[in-house]
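1. pasting a predicted model and its sequence here:
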Amino acid sequence: MSRLANKTALITGGTSGIGLETARQFIAEGARVAITGSSAASIENARKELGEKALVIQADAGNADGQKAVADAIKNAFGHLDILFVNAGIAEFNPLEQWTEAAFDKSIAINVKGPFFLIQALLPLFAKGAAIVLNTSINAHIGMPNSSVYSLTKGALLTLAKTLSGELIGRGIRVNAVSPGPIATPLYSKLGSSEAESKAMTSHIQSQIPTGRFGEPSEVAKTIIFLASDEAAYIVGSELIIDGGMSNL
């Protein structure tokens, strides 16, 4: 298919999980793709996976000043931008009493501050009809224990999707959000401190999903393609929840 033919796209956090799968599918749909990643190892793996079909940019998603360098790289490579998928993020889960100011600030920087200033830096590059998709979470809607800071940041992104949709539509830029529930990515293997604890936690989460399974990155990527494509030209400031019915319980 070629729903994204002749479009340019940037995916932050595109070296693994949902980001990498979205990059694969964007390329298959005809887009020219750039991705960002923070670690040298993940960047090398993404280069091997995507080859010359994607521009890979090393960037710290939580460094507000560094977002200008990402925008410069996009300008030099593409000249303009049609699609931005803000996917880079961090998920840390702790009881309220265990949070430190440093850990709090890190989550805010990576999940909210960096994305905000990336969009600002890219603003002159967005073509008319451009689409921005923010990756939020069902945690913005449900009261999951130990998720206070993560949920706070995802709620902020969801609000940003709504406010920027009103602010940027006059420039021909659509802003929407996807809110995945539990997706089979490396994130969930890191939630417990041991293999046994991780298995117990994932089993508990799965028991709360009406469909009885975790979602696949490809299922999220297909939704993002739709929102980024011209098929969604009349969808502005919306949120698509992809959680197997979990948030309806």
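-> Done, it's in.
2. C-alpha from now on. contacts and neighbour counts both.
-> Noted.
3. show me the contacts for Glu21.
-> Contacts here follow Cα atoms under 8 Å, 6 or more residues apart in numbering; on that basis Glu21 touches 14, 217-218, 221.
4. report how many residues lie close to Ala103.
-> 13 (other Cα atoms under 10 Å).
5. that one falls within a helix, correct?
-> Yes: assessed with DSSP: H, G, I helix; E, B strand; the rest coil, Ala103 lies in a helix.
6. separation between it and Ser147?
-> Here Ala103 is placed at a distance of 13 Å from Ser147 (Cα to Cα, to the nearest Å).
7. how about Leu81?
-> Here Leu81 is placed at a distance of 34 Å from Ser147 (Cα to Cα).
8. just to be sure, Gly244 is in a strand?
-> No: the assignment for Gly244, made by three-state DSSP, is coil rather than a strand.
9. what is the neighbour count of the closest residue to it other than its chain neighbours?
-> Leaving aside its chain neighbours, Gly244 sits nearest to Thr211 (5.4 Å; criterion: Cα to Cα, 6 or more residues apart in numbering). Around Thr211 sit 13 other residues, with neighbours defined as other Cα under 10 Å.
10. putting a second one here so we can go through both:
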Amino acid sequence: MTSLNGKIAVITGGNSGIGLAAATLFASEGADVVITGRRQDALDAAAQAIGPKATVVQGDVADPAHHERVAALVADRFGRADIYMANAGVNTITASHAVSEEEYDAQFGINARGTFFGVQKIVPILRDGGSIILVGSLASEKVLDGHAVYAGTKAAIGAFARSWALEFKTRRIRVNMLSPGPTETAILEKLGVPATERGSFIDMMAGAIPLGRLGQPEELARAALFLASDASSFVTGINLRVDGGMALL
């Protein structure tokens, strides 16, 4: 299968979770993938897992200068990009009354600012007819405890997607949002769920999902592949929910 043969894909936060699963799948489908992340050791491990079609760039997505470096590297090495997946994100579950300025700024900085300036810097070298995938969240539409700030960042991303789908229409660049529901990734640990409670936490979350389980990173990656490839050539401006039906409840 080579649905992305010859394509150049850039994936932020491509060193773990959904980003790594997408990078691995895109590479297996023939794409050269450029992945970004904050930790060099995690990027190196991801590159080894993906294989020779991976290039890594370390940096902070909240810094526009990082995106300038990524775009310059892609232009120099490949001449263009075909696919841009803004995947990097953080979530801190905190009731609104307890949210610190630092938590607020970190989430908006990485999730919203990082997405906006990543797209701004990559679009000049993105091929006409290319694909932009913005990773949103179920939380932007469904109220979840302690997710007010995170939901706000993802709602902003939805607004970006709709605006850009029209703004870039003359270049036939498709812009879509991919909204995961609860997915079994390392983010569960980052949310502070102790290893001893992880099983019960997953069972609790699964009980709120019509399909009765959490999603797997590979399932989100296959949805991203649809949006990245010509299989979705007449699709733009949508919010593709991959949440096991959780948004219905």
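-> Structure's in. What do you need? Just so it is clear, the model here is predicted, and its values are computed rather than measured.
11. quick TM-score on the pair, please.
-> Here the TM-score for the pair of chains, by TM-score structural alignment, normalised by the length of structure 1, is 0.96; 249 aligned residues with a Cα RMSD of 1.3 Å.
12. between the contacts of Glu21 of structure 1, which is nearest Ile142 of structure 1?
-> Comparing these against Ile142 of structure 1 with Cα to Cα places Pro217 closest, at 21.1 Å.
13. can you pull out the strands in structure 1?
-> Along structure 1, counting by DSSP state E, strands occupy 8-11, 32-37, 54-58, 81-86, 126-135, 174-180, 239-242.
14. and the residue nearest the centre of structure 2?
-> Asn87 (1.8 Å; Cα atoms, centre = their mean).
15. please say which of Leu81 and Ser147 of structure 1 ends up with more neighbours.
-> Leu81 (25 against 18).
16. you'd agree the more buried one is up against Ala31?
-> No: counting by Cα atoms under 8 Å, Leu81 of structure 1 stays clear of Ala31, with 10.8 Å between them.
17. list the residues that contact both of those two?
-> By Cα under 8 Å, 6+ apart, the residues touching both Leu81 of structure 1 and Ala31 are 7-9.
18. could those residues be laid out in JSON lines, adding distance to Leu160 of structure 1 and neighbour count?
-> Output for these, formatted as JSON lines (distance: Cα to Cα, whole Å; neighbours: other Cα atoms under 10 Å):
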{"residue": "Lys7", "distance to Leu160 of structure 1": "24", "neighbour count": "23"}
{"residue": "Thr8", "distance to Leu160 of structure 1": "23", "neighbour count": "25"}
{"residue": "Ala9", "distance to Leu160 of structure 1": "20", "neighbour count": "28"}
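19. of those, closest to Ile18 of structure 1?
-> Distance to Ile18 of structure 1, by Cα to Cα, is smallest for Ala9 among the shared contacts of Leu81 and Ala31 of structure 1, at 15.0 Å.
20. now do the contacts for that closest one.
-> 26, 31-34, 81-85.
21. go with 6 Å
-> Contact analysis of Ala9 of structure 1 by Cα atoms under 6 Å, 6 or more residues apart in numbering lists 33, 82-84.
22. ok, the residue lying closest to it once chain neighbours are set aside - how many residues close by?
-> Leaving aside its sequence neighbours, Ala9 of structure 1 sits nearest to Ile83 (Cα to Cα, 6+ apart; 4.4 Å). By other Cα under 10 Å, 28 other residues sit near Ile83 of structure 1.
23. equivalent analysis for Ser179 of structure 1, please.
-> By the measure other Cα under 10 Å, the count of residues near Ser179 of structure 1 is 20.
24. for the closest residue to it other than its chain neighbours, give me its contacts.
-> Nearest non-adjacent residue to Ser179 of structure 1, counting by Cα to Cα, 6+ apart: Ser137, 4.0 Å away. Counting by Cα under 6 Å, 6+ apart, Ser137 of structure 1 makes contact with 154, 179-180.
25. dump these to CSV, plus distance to Lys75 of structure 1.
-> Shown next, in CSV, are the contacts of Ser137 of structure 1 (distance: Cα to Cα, whole Å):
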residue, distance to Lys75 of structure 1
Lys154, 28
Ser179, 29
Pro180, 30
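26. related to what we said a few turns ago, and the strands of structure 1: which comes nearest Ser203 of structure 1?
-> The nearest among the strands of structure 1, by Cα to Cα, is strand 174-180 at 17.8 Å.
27. that closest one - contacts with which helices or strands?
-> strand 126-135, helix 148-168, strand 239-242 (3 or more Cα pairs under 6 Å, 6 or more residues apart in numbering; DSSP states H and E).
28. so what touches it?
-> Contacts for strand 174-180 of structure 1 (Cα under 6 Å, 6+ apart): 131-138, 161, 165, 236-243.
29. what about that strand, distance to the chain center?
-> Centroid separation for strand 174-180 of structure 1 versus its chain: 9 Å, with Cα atoms, centre = their mean, to the nearest Å.
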